[in-house]
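[1] This is the structure alone, sequence omitted:
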């Protein structure tokens, strides 16, 4: 079986996924592409011998499209995900699932009404080899009950269009999902501490930010978000348990000794750091479609991340500890 995939959104991440589905994943092919820029859709589609369609809804309605990938502008995600559910088609949506928690709930309700799991959200950290090894250790009980988690998310630089809320909504959102997944419990409160700001940033931006989370069991998590660190793209995570710790490994790099120094390279961007995770994410997603058994990050995970993100953004502006108020998780999502 070859899964025909329609891609809605032909920007940077959309083009990367078109390449990935074509060159890396087996059992799937891109058959249709749509973008608000019709010329760009034509150009991207022509690379893989697909058809450029006029709109995202045309992609969803196309008979050759078995599954949909949504990589369009965030505020359009809910419309296209809901359209795919209505059409009974599997849909992979890059984060965010929707730009409001209310729209995320609409998707959750629509998916439940359909009676099938159709939605997967693009939280690719779950497919990284290091994170998967860390989860295996935590789940095994080898380090005892988790008590603390320390996380770091650093980018070399951020463009002028990047604003303070994006540190939560676009950057920390990956850690928010990863924390829930690694510890297998929800975050119940959020706080943001504002350290001294780096001089290497635009005036409108609070950078770095220090976020503090509490989970339902009382575990405490701290997260440093620093998007103008200047030296590279640096992702770190350590979980401290009752009887031991587990730490995310650094990306593989040779160590060079010479001239009185010991040095290793630091990766410079997210593509370099998580390229293999993206590849595995799509490989497993296509396999789950073939088996009709979706197992990746769900619409409920997208909803939970949105609510936690909203609470953290409120904490950034208020300076207070803000409670996270999630609906009860439906049995549909296990």
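    Ah, there it is. Treat the numbers as computed from the prediction; the structure is a model and nothing was measured. Numbers count the residues shown, from 1 in each chain.

[2] make it CA atoms for all contacts and neighbour counts henceforth
    Fine.

[3] Please name the nearest non-neighbouring residue to residue 135.
    residue 182 (5.3 Å; C-alpha to C-alpha, 6 or more residues apart in numbering).

[4] hold the first one in mind and look at this next one:
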């Protein structure tokens, strides 16, 4: 199976007739955004339960949604008979247990990245869902790689598939944050930021990542103590394509994400604030925008809306419409290789189980 191939969706015997009753676990920045999004902008669903380790925060968020209850224990929230589906925005260290609980109960779950904290436990999620699918014909797990829903990324993928720029050869990515919170480490830059480019590469090219190299340029004076920033990451795909990533998380400016695909017959770039900019032979030149979003929530606001809308619609039909458990596992396997490459300074091959092996 390729990096973008999905199994056919199989409807449940009795689709949910009323609004999907959703539990949101973890209502910090992302979780609270998801609650507001589901409540105000997504039809066909309502937030029935919220759960968070901070009781005051959970109470404040629930108070904004009529009929929403606080269930302090996240596993009890998953088991609640008035919950049909779950959005996981809890800290990553809790994801494994919570996703497995959703699979055990047989309800859809949208899990913010990471799927789990390690490739091995993410593979365990894949196997657990495969076993469930073998019994029921249904998939339950979606991972929150929201860039796949961004119109620019979708258009770029369609352009590549059309053959208009020929075979893609090289992908250039820039991922720049204005700042990061205290405590961010160089390894977490790979795990929490570069991971998005890993999924983007798999999404655009339809191939797995075979090897990773990480280089440390001279660090900016704005970097926190002990932080190597920026990083240059080289991803090699199974088809021999190269993806280079500049990840710079303390620019002091704004949030800037760009992706350029260079093909045999032309190139195309997104992230300039004006849709896909295609370059090819001809008299017309490309005009570049100077508008940069202040943060990721602004840059990908529409992507988050589309992600939640499609997830709700799919969950009501008994399907998954987006990146699944395998995508979460593959991303973790690449990031594990990236962390090893960072530590050793050497090119590191990605250790990835075959998709068929997980289903045997």
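    All right, it came through fine. Worth saying up front: this structure is predicted, and the values here are computed from it rather than measured.

[5] Once they're superposed, what TM-score comes out?
    For this chain pair, the superposition-based TM-score is 0.94 by TM-score structural alignment, normalised by the length of the first structure; 325 aligned residues with a C-alpha RMSD of 1.6 Å.

[6] still on that earlier bit, aligned against the second structure, show me the partner of the residue nearest to residue 135 of the first structure.
    Here residue 182 of the first structure is matched to residue 204 in the second structure, going by TM-score structural alignment.

[7] which other helices and strands contact the one helix or strand that match maps to?
    Residue 204 of the second structure is part of helix 195-205, with elements assigned from DSSP states H and E. For helix 195-205 of the second structure, the packing partners by 3 or more C-alpha pairs under 8 Å, 6 or more residues apart in numbering; DSSP states H and E come out as helix 151-162, strand 168-176, helix 325-344.

[8] about what we covered before: distance of the residue nearest to residue 135 of the first structure relative to residue 91 of the first structure?
    Using C-alpha to C-alpha, to the nearest Å, residue 182 of the first structure is found at 24 Å from residue 91 of the first structure.

[9] Out of the two, name the residue with the larger neighbour count.
    It is residue 91, of residue 182 of the first structure and residue 91, that has more neighbours when counted by other C-alpha atoms under 10 Å, with 28 against 20.

[10] That one is in contact with residue 69, isn't it?
    Yes. Contact criterion C-alpha atoms under 8 Å: residue 91 of the first structure and residue 69 qualify, at 5.8 Å.

[11] and for these two, which residues touch both?
    Residues touching both residue 91 of the first structure and residue 69 (C-alpha atoms under 8 Å, 6 or more residues apart in numbering): there are none.

[12] picking that back up, the helix or strand just after the helix holding residue 204 of the second structure against the first structure, how far on average?
    Sequence-wise, the next helix or strand downstream of helix 195-205 of the second structure (DSSP H and E) is strand 209-215. Strand 209-215 of the second structure, aligned to the first structure and superposed, deviates on average by 0.4 Å (mean C-alpha distance after the TM-score superposition for the first structure).

[13] So which elements touch strand 209-215 of the second structure?
    In terms of contacts (3+ C-alpha pairs under 8 Å, 6+ apart), strand 209-215 of the second structure is packed against strand 231-237, helix 325-344, strand 348-349.

[14] can you tell me what part of the first structure the shortest one aligns to?
    Yep, that's strand 348-349 of the second structure we're talking about. Counting by TM-score structural alignment, strand 348-349 of the second structure lines up with residues 322-323 of the first structure.

[15] By how much does that stretch deviate from the second structure on average?
    By mean C-alpha distance after the TM-score superposition for the first structure, the fitted stretch 322-323 of the first structure averages 0.1 Å away from its aligned residues in the second structure.

[16] how far does that stretch sit from the chain's center?
    Stretch 322-323 of the first structure has its C-alpha centroid displaced from the chain centroid by 23 Å (C-alpha atoms, centre = their mean, to the nearest Å).

[17] Over to stretch 225-234 of the second structure?
    Relative to the centre of its chain, stretch 225-234 of the second structure is centred 21 Å away, using C-alpha atoms, centre = their mean.

[18] same deal with stretch 239-259 of the second structure?
    16 Å.

[19] Show the end-to-end separation of it, please.
    By C-alpha to C-alpha, the extent of stretch 239-259 of the second structure from end to end equals 19 Å.

[20] if I look at the residue nearest the centre of the first structure, how far off is residue 108 of the first structure?
    Geometric centre of the first structure, nearest residue: residue 123, 2.9 Å, by C-alpha atoms, centre = their mean. Distance, residue 123 of the first structure to residue 108 of the first structure, using C-alpha to C-alpha: 17 Å.

[21] could you give the angle of the helix holding residue 204 of the second structure to strand 231-237?
    30 degrees (axes from the mean of the first three to the mean of the last three C-alpha atoms, to 10 degrees).
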